[in-house]
Structure formats: structure tokens, C-alpha cells
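Colleague: sequence first, predicted model second:
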Amino acid sequence: MDLSFKTDEGRFNYRVAGLLLNESKVLIMKDENSPYYYFPGGRVSMHEKSEDAILREIREELSVDAAIERLLWINENFFEEEVLKEKFHEICFIYLLSLKDDKLLIKGNEFEENEEGKIHTYYWKTFDELKELNVYPLFLKNRCSELPEHLTHFVETK
């Protein structure tokens, strides 16, 4: 069971995301119906550690194995999702990851993956390109190029 549930006041979501870097580029993704970009990851399941969840999500979405370097950010995010028009209260753990091989890198700067019938498009973007895109969580647009030395907590309200 994913730790995401609907209430009368909106949806609570416990999510993990992975920051994958390659030659001053960061991997972001977009769904076919989404007007915004985000970082690979997904929901944490009940009784699942966040570390296990991010590795599982990367394996499910990208068919590659990754290793966790460290936890970078905890993000509390309060927003209205643009497609669903649903209010969210989201907690997200964002990990710096490394790839265990180069299978993902040889796919190029833009590629598609099919996850159980849902098409995701992935993009390797430079830090400057990232700043010009509609990317969530917002703080990552300016923080990916300067990773914190210690775990950092951000709260966003939109």
C-alpha cells in the first residue's frame, strides 16, 4: 500500500525522489499528460524504508540499478496539482544517487520508458536549462548545481 491517501481537505503523499547527475546535467522526467517536470521517484509503501523505496522506484521506472550516495533534502510541499486540481500535502525525501552502470547514459539526452502502460519521457538537462523549466519541487531548480553538505529541510507553499 502506497503512503498516499485522500481526505476531505486534500491528499497526503509520502514520496521519494532521486537526483541523478551526469556531466553537469540532471535527469528529470515528464508524464505524457503533465505540464510540469519532476525528478524520478515515487511513493513510499507502508513498512518500506525511504532508502529501499527510491532504489525500487528507479529500478521500476528506468530498469537500472542505482546506489544511494546520501540524503540531500527533505521537502514539505503544499500545493494544488495542476492536472488533478487536487490539494496536496507532500513529504519528499530527495536522495543523491549514482548509477551502477552506463545503460541509462547510452539512451541519449531524451528517451521514453513505458511503466505498466504509462509513458514517461526523461531528459538530461543542464543546470541552466533546469532553471527555465516548470519543475517541481521549485527549490530544486536552483539547488541542483550546489548540493548541500548536510541534510537540508525546505518547506514550499504554493
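Modeller: Arrived safely.

Colleague: only C-alpha atoms from now on, for both contacts and neighbour counts.
Modeller: Fine.

Colleague: what residue lies at the spatial centre of this protein?
Modeller: residue 39 (2.6 Å; Cα atoms, centre = their mean).

Colleague: check contacts around that residue.
Modeller: 17-19, 27-29, 136 (Cα atoms under 8 Å, 6 or more residues apart in numbering).

Colleague: reformat the residues you listed as JSON lines; add distance to residue 142 and neighbour count.
Modeller: Output for those, formatted as JSON lines (distance: Cα to Cα, whole Å; neighbours: other Cα atoms under 10 Å):
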{"residue": "17", "distance to residue 142": "16", "neighbour count": "24"}
{"residue": "18", "distance to residue 142": "16", "neighbour count": "25"}
{"residue": "19", "distance to residue 142": "13", "neighbour count": "21"}
{"residue": "27", "distance to residue 142": "15", "neighbour count": "20"}
{"residue": "28", "distance to residue 142": "14", "neighbour count": "21"}
{"residue": "29", "distance to residue 142": "17", "neighbour count": "21"}
{"residue": "136", "distance to residue 142": "11", "neighbour count": "14"}
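
Colleague: use this one as the comparison:
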Amino acid sequence: MMNSPTTSALGPLVAVYGLVGHDERILILRDRHAPAYRLPGGLVRPGESVEDGLRRVLREQVDADIAHLDFCATVELHGHTDPNGPPVYELALLFDVTITDPEAVQWNEGEVRWVADTDLHQIDVRPAVIAERLRSGTLTAETPWWPSRS
């Protein structure tokens, strides 16, 4: 008889995050009781395409529809911590997103904020590896793969 596998034994989870831009600012969220902000995004459900997962998550989180999206990067997140569970291994797919009505963005579960790149230095944004790439300006089309130790 085999033991039940853990999340890490099953391999990486697939998550999608949107770099939602408007007027030279990006959208970040903070859950009602969370200390840090985060990019809009979440896990792709079994059987769901990556694009459909991103569309679903943006509708659920900020009641927004995607007008246009472009793939940016895949980020390998080892030991990424979910506040409600154990550390997980996640492959995060990052997309540059334009939404249909950025002025109408709202979220009932916490705070919505549009920030300029220069403001990111004073804000704790998760996943941290993505925030560091945004702060340093190293988010480029020439580096679409970010291994866990880059």
C-alpha cells in the first residue's frame, strides 16, 4: 500500500499572474488580512487552459475582462508559501495584460491599487522574485524563463 502523495510529490502547480497595466501603472492587490500586496492571479484548475484560468481569475478578483494579453515569462517558484498551507512548488506563468475597463476595477476581498514602477521599491509585493524583476527592470522578452535560482 502506498502513502498518499503530497503536493510536492505530484510536481509543480501551475499558476497564472497578470501584469495588468494602465497609464504607466500596474495593478496590485492585497487580501483583507494580508501584510503584502500581490499581482492578480492564481492557480489554473485541472482541465482548464492557462488563458481561461487567467480570464477566470481576473473576473473573480477584480471583475475585469481581458482585451489583450501577451506571454512574458515562466517563473519557477520553489518553496512559495501559501498562508493557508505548506510550501509549494509552482510554475508561475506571467502575462502582460490589458483589460477592457481599468477604471471599473474593484475587489470586495481587499484593496486594489495602481502603482508606478518607481513606487514598487516601497511596497512589499509577492511573489517576491517577480517583484524584484519589476523593480530592477530585468523583465524583458529576452529572458522568458526564470529558474528558481536566478
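Modeller: Arrived safely, thanks for sending. As the structure is a prediction and not an experimental result, all values here were calculated from the model.

Colleague: hmm, back to that, taking the contacts of residue 39 of the first structure one by one, which sit in strands?
Modeller: Using DSSP state E, the subset of the contacts of residue 39 of the first structure located in strands is 17-19, 27-29.

Colleague: excluding residues flanking it in the chain, which one is nearest residue 39 of the first structure?
Modeller: Distances taken as Cα to Cα, 6 or more residues apart in numbering put residue 28 closest to residue 39 of the first structure, at 4.8 Å, once the chain neighbours are dropped.

Colleague: so how far is residue 97 of the second structure from the aligned partner of the residue nearest to the centre of the first structure in the second structure?
Modeller: Following TM-score structural alignment, the counterpart assigned to residue 39 of the first structure within the second structure is residue 39. For residue 39 of the second structure, the distance to residue 97 of the second structure equals 11 Å [Cα to Cα, to the nearest Å].

Colleague: mind listing the shared neighbours of these two?
Modeller: The contact sets of residue 39 of the second structure and residue 97 overlap at 18-19 (Cα under 8 Å, 6+ apart).

Colleague: run through the neighbouring helices and strands of the strand of greatest length in the second structure.
Modeller: Determined from DSSP E, the single longest strand within the second structure is strand 66-81. The contact analysis (3 or more Cα pairs under 8 Å, 6 or more residues apart in numbering; DSSP states H and E) places strand 66-81 of the second structure against strand 87-99, strand 145-146.

Colleague: the longest one against the first structure, how far on average?
Modeller: Right, strand 87-99 of the second structure. Comparison of strand 87-99 of the second structure with the first structure after fitting gives an average deviation of 0.9 Å (mean Cα distance after the TM-score superposition for the first structure).

Colleague: the following helix or strand past that strand: which residues count as buried?
Modeller: Toward the C-terminus, strand 87-99 of the second structure is succeeded by strand 110-116 as the next helix or strand (DSSP states H and E). Neighbour-count burial for strand 110-116 of the second structure flags 112, 114-115 (criterion: 16 or more other Cα atoms under 10 Å).

Colleague: now stretch 124-144 of the first structure
Modeller: Using 16+ other Cα under 10 Å as the test for burial, stretch 124-144 of the first structure gives 124-127, 130-131, 135, 137-138, 140-141, 144.

Colleague: cool, and stretch 75-94 of the second structure?
Modeller: Buried residues in stretch 75-94 of the second structure, counted by 16+ other Cα under 10 Å: 75-78, 88-94.

Colleague: nearest to residue 50 of the second structure, of the residues you listed?
Modeller: For the buried residues of stretch 75-94 of the second structure, the residue nearest residue 50 of the second structure by Cα to Cα is residue 93; the value is 8.3 Å.
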